[in-house]
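Undergrad: No sequence on hand, only this structure:
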């Protein structure tokens, strides 16, 4: 279909044929993934929205799209306001909107393989207040009208060796078995793709930028497991890697396998397993224990091998970033560098590393006003030149076999204004406040979030995203359960206690609509941080990311002596760690960019 308006019209006609008065369209897949394969990009196909979080509702006469503060600008650029009303999350939820807008007596459809059980319960209650009902569909109506919908990936799985994981799959599965015994359960459902990748020490190519494979799994209380994955994706090498303790089945057999668990006690994660899984177990007569996926915390707490790999990956990545920043400084003033050329050049530098398998997300390469779009994605249509006397923001990362990176740097082309320097320095002060934080064990990310915001709040400023997210080990660049974000924000998880071994981002920012965006992002590791005379055990952060921070944007006079000392010490570490990986003009540039101020 030639236009998004045509697609919306076709969906409405299909809903009428299906005797539905509306349909809810989330941006997820059967695994509740944040990033999904092309076959599951239903929201993007229908609306044009390309962000990583959102949902939509289509009714006969109106339609709405729901996004959080990260996408306020982006959604207005990509989605036609004539056809869609823009709704802000969490201020307005899908359930709230349906309560106000669903016709009385309406039948609103949903795909039970794309929603959580909790969402279904809330939406059902909201619609009941209108005398309307929520109706599960057997086939997604979008799939009926999406004529050229891509097939699911058929890429092979790959074994991820112990030299990177630090633990065998058998060891991880037996740990899950021990946990099941304590829960009094016979099996655990693993439906999150990164949980399966971690538990079985496999990686895949089924989702762009995230090395996971489309699969479901049941881990049993005896340490054995059933893995449901399309057979053509399994090589002899991977089958040998999985061993006799893992039984292989077709992915399509997963739902029927749930039906065979009558009388069994099954642990299922309500946050990560779709409603259809719960419904299949209920029909089978299984006893369900709703509890968090047992891999989540174990995956988040990195072991020494994973930490060492991450540090190595960060240093190699930092060398590529440093070479890139030098290139931008020298080439942008000539007037020939645009957003796409810049991000392509950075990707080429990263791909010189033989350990790189992919980027960890589509680079956010924002020049001038495009940098104010938090999760901006440059295209031929929006591409801008890096102009003189403007700010350029580049948020990017790599998927290396030994680690996942995520770094943001903000640079000035030409001369900054006093306001630019003030805003950048406030963001830097917030970044330093998090980097140097010392906190008692049991502290949650939500308790640290305001550390980063205080310098901005003092000027009546703020930013509409979390301060930090967890990061995987050659896995998802956004990994829970840890976050540094306000409780109740769209980026949930800010109330998870931080534990030694967790990796998070530290990325405060500031965005002036129509002018520029600023963000400084490093990854940090939660480490033991003893305090002399302390009455409690204390933790702190070790910075893992090393690349120059733009000194021309720093208002030195507003930094405290402690902040200035941190900055100069950080830059000294950048030279120490990255310098040996550079030569010639690149090394000379790095030493100058990191000179004390």
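TA: Here it is on my side, so go on. These figures come from a predicted structure and were not determined experimentally.
Undergrad: contacts and neighbour counts: CA atoms only from here.
TA: OK.
Undergrad: how about the lengthiest helix in the chain: buried residues?
TA: Longest helix of the chain, by residue count under DSSP state H: helix 304-331. The neighbour-count check on helix 304-331 (16 or more other CA atoms under 10 Å) flags 306-307, 309-326, 328 as buried.
Undergrad: same thing with stretch 581-597?
TA: 582, 586, 587, 589, 590, 591, 593, 594.
Undergrad: for stretch 21-35, same thing?
TA: So, applying 16+ other CA under 10 Å, buried residues of stretch 21-35: 21-33, 35.
Undergrad: same thing with stretch 525-537?
TA: Buried residues in stretch 525-537, counting neighbours by 16+ other CA under 10 Å, are found at 525, 526, 527, 528, 529.
Undergrad: Which ones among those residues map onto strands?
TA: 525, 526, 527, 528 (DSSP state E).
Undergrad: ok, the residues you listed vs residue 419, which is closest?
TA: residue 525 (32.2 Å; CA to CA).
Undergrad: so the closest one sits right up against residue 542, yeah?
TA: Yes: contact criterion CA atoms under 8 Å: residue 525 and residue 542 qualify, at 5.0 Å.
Undergrad: Second structure follows, compare the two:
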């Protein structure tokens, strides 16, 4: 199994570890210390050694931060993790704060006293994030102090070692464009920005730019490292030597100089010594690197990561791979749903058994490289925890009369998948069916949206929420996130959410469509498909070409939870067409008993 179900954190961590951290803070003359859920690369999913926030607080989610003062501490999470944080973090030691209602810098401005020294690790904070902290410090009169060695690392006696997985070439058949061509295009963008070189600090961009993949981070095939790309197209890749073999050197060719990762700081100083103009993304670059550039004499040019947008806009080969991956994955998920319908209706199956079964079915494809995130397998009230991660302590049986939500995904060499299905165990209540149908209506509204060039996901978010809003309901997470090509299951710069986002949706972008509804203590509902933005096309009788979405994900949607009378004729037509496509595409891949079941589950309504 790729995933383990042993508890990864403990509510006692705060009581055990806060005194150790405070002792290290005292040695450094600090009145407080900021602990983000970030590694030195700003990854979402981070290596075990970088789980500093979990070690300090017990919180095991993928986004958050803590502030530890000598006499109090606070944990900051967003709506995805509100319930999880309360379950994992002991409120005898931490105050709960909700983002965006509160932020670490605002909390410090209210609670740090004048003259206090608040420490931070400059490798874990970006220049953009640090600027917000410094502004708060200036207003409130406390001092933000960089530390040379992280006090959490000093206090963490059994901290895991840093990963050193081999770096693998990503074949052209999947990448669709050579690394040489990519480097040439990005170098031109660097030159157009008036820079002599680009400092690339984000592993997803390094993986995309050099057509490489790694295994340093679970669930995402990333090689940890740094890179510098010159405006003339020459590049240096900084990675640990043990990750490199002859195959990698041959793949990269003479245009790429491979050097140890610790040499990156020296190379940064060398750029400064030449007075070079260096482009960096202030939202991604560690503050320490930007400080090194400036102190050594470089001129820093702040630009958005020029690799991010072309990485997000998948080319024809990547889209072909995504379609193939979703057909393969859809067959595995459908076999799993058949198993649920056949063997999990009597209360004998639990959340861990279900997650293991789904992973096993994906393994049977012979193409599974990893899962794309730890499976969210939530029965009954656990389904209401948006990013619930089952373990042996929380494991619950799928009981008749309840809902079961399973959100899962896979990493295949040709594509990354992410799908959520909610099913009824036994007979659902009228409330469950009403809420499910409203979520489905929102899902259909987004799936069928037509929109002009320049439209952002922020402008489309309300399409998915309106059926819930009409009933006085909502959900506290985004409606859609970008997805990589055998890369991160969460990928920017695009997203669909209430929060403002200036990035327009562009053809080739893959994004999730996942409205939901969650009744705390009772059940959760989410319907998630991945979709790809389609090129502008004329609309009959219209004046402007419109873009739209092509649905990639293929698996039945639970008809037993649908109230047909709540659907319009247009919505029923969409659901019937989608199910016909699911049936026609997947049935040939399935055993006869599963195919027969699928035919019944995708009947027209």
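TA: Sure, I can see it. What you see is a predicted model, and the numbers here were worked out from it, not measured in a lab.
Undergrad: And the TM-score between these chains?
TA: TM-score of the superposed chains, computed with TM-score structural alignment, normalised by the length of the first structure, equals 0.98; 592 aligned residues with a CA RMSD of 1.0 Å.
Undergrad: Let me know the secondary structure of the nearest residue to residue 159 of the second structure once chain neighbours are set aside.
TA: The shortest distance from residue 159 of the second structure to any non-neighbouring residue, by CA to CA, 6 or more residues apart in numbering, is to residue 49 (5.7 Å). Classification of residue 49 of the second structure using DSSP: H, G, I helix; E, B strand; the rest coil returns helix.
Undergrad: Give me the aligned partner of residue 49 of the second structure over in the first structure.
TA: Using TM-score structural alignment, the equivalent of residue 49 of the second structure in the first structure is residue 39.
Undergrad: Does its match touch residue 154 like I think?
TA: No: using CA under 8 Å, residue 39 of the first structure is not in contact with residue 154, being 11.7 Å away.
Undergrad: count of residues packed around residue 583 of the second structure?
TA: 22 (other CA atoms under 10 Å).
Undergrad: Residue 557 of the first structure now?
TA: Residue 557 of the first structure has 9 nearby residues by other CA under 10 Å.
Undergrad: any idea what it aligns with in the second structure?
TA: That one, residue 557 of the first structure, aligns with residue 565 by TM-score structural alignment.
Undergrad: you'd agree that match is in a helix?
TA: Yes: according to three-state DSSP, residue 565 of the second structure belongs to a helix.
Undergrad: ok, it to residue 209 of the second structure distance?
TA: For residue 565 of the second structure, the distance to residue 209 of the second structure (CA to CA, to the nearest Å) stands at 50 Å.
Undergrad: just residue 557 of the second structure next, same as before
TA: Residue 557 of the second structure is 37 Å from residue 209 of the second structure, by CA to CA.
Undergrad: May I ask which helix or strand encompasses residue 409 of the first structure?
TA: Residue 409 of the first structure is part of strand 407-413 when elements are defined by DSSP states H and E.
Undergrad: wait, I meant residue 128 of the second structure
TA: If you go by DSSP H and E, residue 128 of the second structure is part of helix 127-140.
Undergrad: residues contacting residue 357 of the first structure?
TA: 398, 399, 400, 401 (CA atoms under 8 Å, 6 or more residues apart in numbering).
Undergrad: Check the secondary structure at the residue opposite it in the second structure once aligned for me.
TA: Aligning on TM-score structural alignment places residue 357 of the first structure opposite residue 369 in the second structure. Look at residue 369 of the second structure: counting by three-state DSSP, its state is strand.
Undergrad: What's the separation between residue 369 of the second structure and residue 210 of the second structure?
TA: 20 Å.
Undergrad: can you check residue 32 of the second structure too?
TA: 40 Å.
Undergrad: what does residue 17 of the second structure give?
TA: Separation of residue 17 of the second structure from residue 210 of the second structure (CA to CA): 40 Å.
Undergrad: These two: which is more packed in?
TA: Comparing residue 17 of the second structure with residue 210 by other CA under 10 Å, the one with more neighbours is residue 210, at 22 against 17.
Undergrad: Now the equivalent of the more buried one over in the first structure. Nearest residue, chain neighbours left out?
TA: In the first structure, the residue matched to residue 210 of the second structure (TM-score structural alignment) is residue 200. The shortest distance from residue 200 of the first structure to any non-neighbouring residue, by CA to CA, 6+ apart, is to residue 169 (4.9 Å).
Undergrad: Could you find the counterpart of that neighbour in the second structure?
TA: So residue 169 of the first structure corresponds to residue 179, using TM-score structural alignment.
Undergrad: just to confirm, which helix or strand has residue 76 of the second structure in it?
TA: Applying DSSP H and E, one finds residue 76 of the second structure within strand 73-78.
Undergrad: Which part of the first structure matches that strand?
TA: Counting by TM-score structural alignment, strand 73-78 of the second structure corresponds to 63-68 in the first structure.
Undergrad: Nice, that's everything, thank you.
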